[in-house]
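Trainee: Provide a 3D model corresponding to the input given below.
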Amino acid sequence: MKKKKFYLDPPKILVIGFALIILIGAFILTLPVATTDGEGLSFLNALFTATSATCVTGLVVVDTGTTFTLFGQIVILSLIQIGGLGFMTVATLFAFLLGKRISLKERILLQESLNNISMEGIVRLAKRILIFTAVIEGTGAVLLSIRFAFDMPIGKAIYYGIFHSISNFNNAGFDLMGEFHSLTGYVADPIVTLTVCMLITLGGIGFIVMNELYEYRRSKKLSLHTKIVLMTSLFLVVIGTIGIFCLELTNEKTLKPLSFTGKILGSLFQSVTARTAGANTLSIGDLTQTSLFLIIFLMFIGASPGSTGGGIKTTTFTTLIGAVWSQIRGKEDVIFYRQRIEYETIYKALTVTFSGLSLVTLVTLVLTITEHGKDFLMILFEATSAFATVGLSMGLTPDLSPIGKALIIFTMFAGRVGPLTVAFAVTMRRKPDAFRYPKGKIMIG
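Mentor: Alright, predicted model coming up:
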């Protein structure tokens, strides 16, 4: 009798690949050489840190700058880079260096990893991603190193510049400033604020969009996907900046003590970073409840497809808004820039959004049981931040119970891998039905 060949489809390979990288990272972080006290982290804390780094989240149970040695910090930085680019893109880099040919199976995995619609030109795109990453992270590192050199020795400034450039381009939000302060010391500094905003934005719009913008000088055209990503991203940043500015203007603990320029920079940074980055220049715990709820909304939407960020993605949000607006106007089709959105895409957007909402709701519900006495908004904020792989926290993360830590680990992993694989699986596995049932009518609303 012929044995049935065991086959792993691309989504399963990606899930297993991410899980293996996390486990290897967690094991390394338990080693004595990884921490300043020479004892290593407990496995649960190491697993939490490795998951947060690989899933480019930024939630931390221990302070990165004071807990880890240089070796431990480099391990975390490596996990961030692999997690941000995707392990298949990193594997492709090594294949290029070794002169190895990229097989069809590897091309399919690359397509899945980058959440790209077509496999055409996928290897060329991977090459450009590596070039874009090197140029952008290098530029960010130089600018930040020059600024940090005014506050610390030149060697330390260069290292800090490199670390924070890689961390923020990959939308991870890990920092070395110590005592969970993130970048609050630079709230009114235009160089640090604008450089990090640039890194977060470029990492968050997606490599596909970045590639199209690069090609624009030759093609003189942009796809519908790129137009929607740019339009939605700009809209959310502007709305977030204005909202935070107005809501925090009289808050003594955030914007009020700052100059007008500082107020603008602080509002802009907090709006940009809410889109899955995790760094902060304003103290999250001191923000008003309305601001926190606005940030939860921005976090849930997140970055764009094929990027280093998480969330349900900008295109998903815009597709749903378009569908609602079409229904209100009594139109059958959803139209953007004189192009019709297929029903399959709308169903996909509904699936991703409902999956995200269900996960955040369930995690919040369980955390209200495991984290006794904690504020509900703090718990909802933490759950959304973990799902959207943002990394912002109101201070709950270090105080999580073991069950709470395990739950947030699962949420970060699901938030990074889940929406990507579920969305792609919905598209790739759709099969026409052999027959159709008669129409039924139900009342809505």
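
Trainee: when you work out contacts or count neighbours from here on, use the C-alpha atoms and nothing else.
Mentor: Noted.

Trainee: tell me how far stretch 259-274 lies from the chain's centre.
Mentor: Between the centre of stretch 259-274 and the centre of its host chain there is 20 Å, according to Cα atoms, centre = their mean, to the nearest Å.

Trainee: now the residue most central in space within the chain, what's its secondary structure?
Mentor: The chain has residue 309 as the residue nearest its centroid, 2.3 Å off, counting by Cα atoms, centre = their mean. At residue 309 the chain is in coil, as set by DSSP: H, G, I helix; E, B strand; the rest coil.

Trainee: got the contact list for it?
Mentor: 56, 84, 170-171, 203-204, 275-277, 302-303, 388-390 (Cα atoms under 8 Å, 6 or more residues apart in numbering).

Trainee: in CSV, list those along with neighbour count.
Mentor: As requested, those are arranged in CSV below (neighbours: other Cα atoms under 10 Å):
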residue, neighbour count
56, 36
84, 27
170, 32
171, 36
203, 30
204, 33
275, 35
276, 37
277, 39
302, 30
303, 35
388, 36
389, 37
390, 35
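
Trainee: mark which of those are part of helices, please.
Mentor: Among the contacts of residue 309, DSSP state H puts 84, 203, 204 in helices.

Trainee: and the residues you listed, which is closest to residue 291?
Mentor: Comparing the ones in helices among the contacts of residue 309 against residue 291 with Cα to Cα places residue 204 closest, at 21.6 Å.

Trainee: ok, that closest one touching residue 172?
Mentor: No - using Cα atoms under 8 Å, residue 204 is not in contact with residue 172, being 10.9 Å away.

Trainee: for comparison, sequence B:
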Amino acid sequence: MVFSSKGVVFTNYINKRIIKKILSFTPAQLIPIGFATVILIGAILLNLPIASRDGQSIGFINALFTATSAVCVTGLVVVDTYTHWTLFGQITILFLIQIGGLGFMTMATLFSLVLGRRIGLKERLLIAESLNQCSLEGMVRLTKQILLGTLLFEMSGAIILSIQFIGEFGVANGIYKGIFHAISAFCNAGFDLMGEKEKFSSLVSYVDNTMVNLTIMALIVIGGLGFSVWDDVYRVKRFKELRLHTKLVLMVTAVLLITGFLFFALLEYNNPNTLQPLGVKGKFLATMFQSVTPRTAGFNTLPLPDLTNASKFFTIILMFIGGSPGSTAGGIKTATAGVLIFAIISVLKGSEDTNIFERRVNVQVVLRALAITVISLSIVVGTTVILSIFEQASFMEMFFEAVSAFGTVGLSLGITPSLSTVSKLAIIMTMFFGRVGVLTMALALTIKMKKSNANYKYPEGKIMVG
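Mentor: Next comes the predicted model:
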């Protein structure tokens, strides 16, 4: 009895120490820890023999790669999702995609609301950080709207896709595929179950299918706009009354989609391996899809290795920019790209201020955007260098793979399954950095350095640039 009471006291002491340690972390530190925890749990589950059709463990590195790709909503795969994974494995991947797409804090808030638990200040700080919000006001309300909107969009997409797939795969399998692809598309994950037709084929067989193309594209764009943009568009009916962030995101998104469409149409129109054999409808759908999917979606309706080099490089640019802040997408984000473009325009005009839609942008925002872009480029370059050392592939294939991993896109020129262990680990880290956010990771790693900074300024110095 004495031993039992001592054991309880010791256990309570350990639990308190753990809780105290967790509470000592900042939101910027807890977010990557939370994602890493979900990835580790997913890797353990996918490494179980029950997850593979052959009844054999896939190996921890491959399981970790798949779990990271799912939680980071990337879509890069070392094995075909349909032919390798059992129903247990596929559903595990689907849950990881949903958690990764919405963010683990959004899912944690959902469970807290279901259990009737009060959302405290610490949780609100974490939600705000994970959703890229500047204010704590309305965090619970926004989370509820995110969950409701996600359910509405994914359910609508699942119903439309199921109607198409039931005729091909039967009722049960068709509904399952409809649900799987709706969630994967909305979360910008890019995982598919079309290996039943051909391994690693993605949506190539639906290149001219209007229903599938329009539904998948709509889910990708909506999921990649950002949850705060939803909230603003829902509440405000006139463009002029929207917040500056929303205006910038919508404008950059529209410009990228239109530019991508025109660019791919021009470069691929006479390509006998992509657009040339298709009819007018097929050409339009395939070109539009190719413009949408690099926004971190990962599906493809055209064989990517057959694209022209110019199209591959333009796809890399779109993948690097990605979607919007606080969304299911990755990349440096549309808002970051927009701020940098307007900052460059301001410099060319000789203006000291960066102005967007008749509003002045704080210089700290411009510096933040510049830091994100430079750090992101450094990660992509570093990953490409590692791949070039350990892989026997072309530079375009390796650069494409690195940017796809960082942008959490999932498009590949076909080298993912043959990557070496070192390259897989490099891609895993790149996907993780891309999903969590480079600035969040940088803040998490340098938090002690920030605390030690003294509150003073050095004398101004002169440097010539340009």
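
Trainee: TM-score, when you put one on top of the other?
Mentor: Superposed pair, TM-score by TM-score structural alignment, normalised by the length of structure 1: 0.96. Supporting alignment: 441 aligned residues with a Cα RMSD of 1.9 Å.

Trainee: how near is the residue nearest to the centre of structure 1 to residue 95 of structure 1?
Mentor: Per Cα to Cα, to the nearest Å, residue 309 of structure 1 is found 25 Å from residue 95 of structure 1.

Trainee: distance between the ends of stretch 104-124 of structure 1?
Mentor: End-to-end span of stretch 104-124 of structure 1 (Cα to Cα): 14 Å.

Trainee: where in structure 2 does it fall?
Mentor: Stretch 104-124 of structure 1 corresponds to residues 121-141 in structure 2, going by TM-score structural alignment.

Trainee: about what we covered before: which residue lines up with the residue nearest to the centre of structure 1 in structure 2?
Mentor: Using TM-score structural alignment, residue 309 of structure 1 pairs with residue 329 in structure 2.

Trainee: report the buried residues of stretch 49-66 of structure 2.
Mentor: 49-53, 57-58, 61-66 (16 or more other Cα atoms under 10 Å).

Trainee: tell me if residue 47 of structure 1 really is in a helix.
Mentor: Yes - counting by three-state DSSP, residue 47 of structure 1 is found in a helix.

Trainee: show me which positions of stretch 153-171 of structure 1 end up buried.
Mentor: 157-171.

Trainee: looking at those, which are in strands?
Mentor: Using DSSP state E, no member of the buried residues of stretch 153-171 of structure 1 falls within strands.

Trainee: would you mind checking which of the residues you listed is nearest to residue 293 of structure 1?
Mentor: Once Cα to Cα is applied, the member of the buried residues of stretch 153-171 of structure 1 that ends up nearest residue 293 of structure 1 is residue 171, at 20.7 Å.

Trainee: residue in structure 2 paired with the closest one?
Mentor: Aligned counterpart of residue 171 of structure 1 in structure 2: residue 188 (TM-score structural alignment).

Trainee: surely its match is in contact with residue 292?
Mentor: No - using Cα under 8 Å, residue 188 of structure 2 makes no contact with residue 292, being 10.6 Å away.

Trainee: what touches both of those two?
Mentor: With Cα under 8 Å, 6+ apart as the test, residue 188 of structure 2 and residue 292 both reach residue 220.

Trainee: map residue 379 of structure 1 across to structure 2 for me.
Mentor: Counting by TM-score structural alignment, residue 379 of structure 1 lines up with residue 398 in structure 2.

Trainee: quick check: the match of residue 309 of structure 1 vs residue 214 of structure 2, distance?
Mentor: Distance, residue 329 of structure 2 to residue 214 of structure 2, using Cα to Cα: 19 Å.

Trainee: one more: residue 419 of structure 2?
Mentor: For residue 419 of structure 2, the distance to residue 214 of structure 2 - Cα to Cα - is 33 Å.

Trainee: of these two, who's got more company?
Mentor: residue 419 (17 against 14; other Cα atoms under 10 Å).

Trainee: trace that one over to structure 1, please.
Mentor: In structure 1, residue 419 of structure 2 lands on residue 400 (TM-score structural alignment).

Trainee: need the helices for the stretch 201-350 of structure 1, in chain order.
Mentor: Applying DSSP state H, counting those that start in this stretch to the stretch 201-350 of structure 1 gives helices spanning 207-219, 224-248, 260-273, 289-301, 314-328, 343-370.
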